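Undergrad: only geometry, no sequence info:
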């Protein structure tokens, strides 16, 4: 048995001020500023997206698209997909099928964000 306080469950619900205060209080004094920043950010929702590929085409081509047409993208079929968080490239991965028969992404590479990854 440990003396650590029980961690609140994590999930998609935003954390209230009491939970954030508890996280701050659990942090060592020298890390208090970091704990405040992390505690605040833990409640922020972000958009996670997977990009299959891109292509630049004239607008007139977009206007004449018809159902059933195929648009070739810039990425070979076996290349990993780009993983983006709020539009920033953070990794790459392979498309998989989940147990719930939905698309998933297996992360194969983590990319440290830089100015060029936007």
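TA: Happy to help now that I have it. Everything numeric in this text was worked out from a predicted model, so none of it was measured.
Undergrad: make it CA atoms for all contacts and neighbour counts henceforth
TA: Fine.
Undergrad: which other residues reach the longest strand along the chain?
TA: Ranked by number of residues, the top strand in the chain under DSSP state E is strand 88-97. The contact list for strand 88-97, computed with C-alpha atoms under 8 Å, 6 or more residues apart in numbering, reads 80-84, 103-113, 117-118.
Undergrad: now the buried members of those residues.
TA: Applying 16 or more other C-alpha atoms under 10 Å to the contacts of strand 88-97, the neighbour count classes 80-84, 105 as buried.
Undergrad: this is the other structure I want to compare:
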């Protein structure tokens, strides 16, 4: 058995002698700059794995908060005025988060959307 000179062990193996521990032997200055010791990531990561993850894209026409009592009075033919003007771009949301704005188009008898703008914050962190 090799005895470590920095550790004193009593017969019951529960005593640690801190007087014999020399902290000068440790190079603690390396911990002052965590960015320097962190591994650097390649500028070009392979993101192909993420390309197959399904997300939900929603085109939100408009919204309006109404009291539940007013909504309970609504019936067939009732009109609820929304908060967006005719012709304004519609909100495009991905999994509930605003991605940008778009307009409605019809392609082959189906609705679609034409992106007008994409928010920079929607793509921040992708590929970094």
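TA: Looks like it came in fine. Note that the structure is a prediction, hence the values are computed from the model and not measured.
Undergrad: report the TM-score for the pair.
TA: After superposition, the two chains reach a TM-score (TM-score structural alignment, normalised by the length of the first structure) of 0.63; 82 aligned residues with a C-alpha RMSD of 1.9 Å.
Undergrad: one step back: in the second structure, what stretch matches the helix or strand just after the longest strand of the first structure?
TA: Moving toward the C-terminus from strand 88-97 of the first structure, the next helix or strand (DSSP states H and E) is strand 103-110. Alignment of strand 103-110 of the first structure against the second structure: residues 111-118, by TM-score structural alignment.
Undergrad: separation between the residue mapped onto residue 73 of the second structure from the first structure and residue 58 of the first structure?
TA: Alignment note (TM-score structural alignment): residue 73 of the second structure maps to residue 64 of the first structure. As for residue 64 of the first structure, its distance to residue 58 of the first structure is 10 Å (criterion: C-alpha to C-alpha, to the nearest Å).
Undergrad: can I assume residue 74 of the first structure is in contact with residue 52?
TA: No: the pair residue 74 of the first structure / residue 52 is not scored as a contact, 9.0 Å apart, by C-alpha atoms under 8 Å.
Undergrad: the more surrounded of those two?
TA: Per other C-alpha atoms under 10 Å, whichever of residue 74 of the first structure and residue 52 has more neighbours is residue 52, with 16 against 11.
Undergrad: give the equivalent position in the second structure for the more buried one.
TA: Here residue 52 of the first structure is matched to residue 61 in the second structure, going by TM-score structural alignment.
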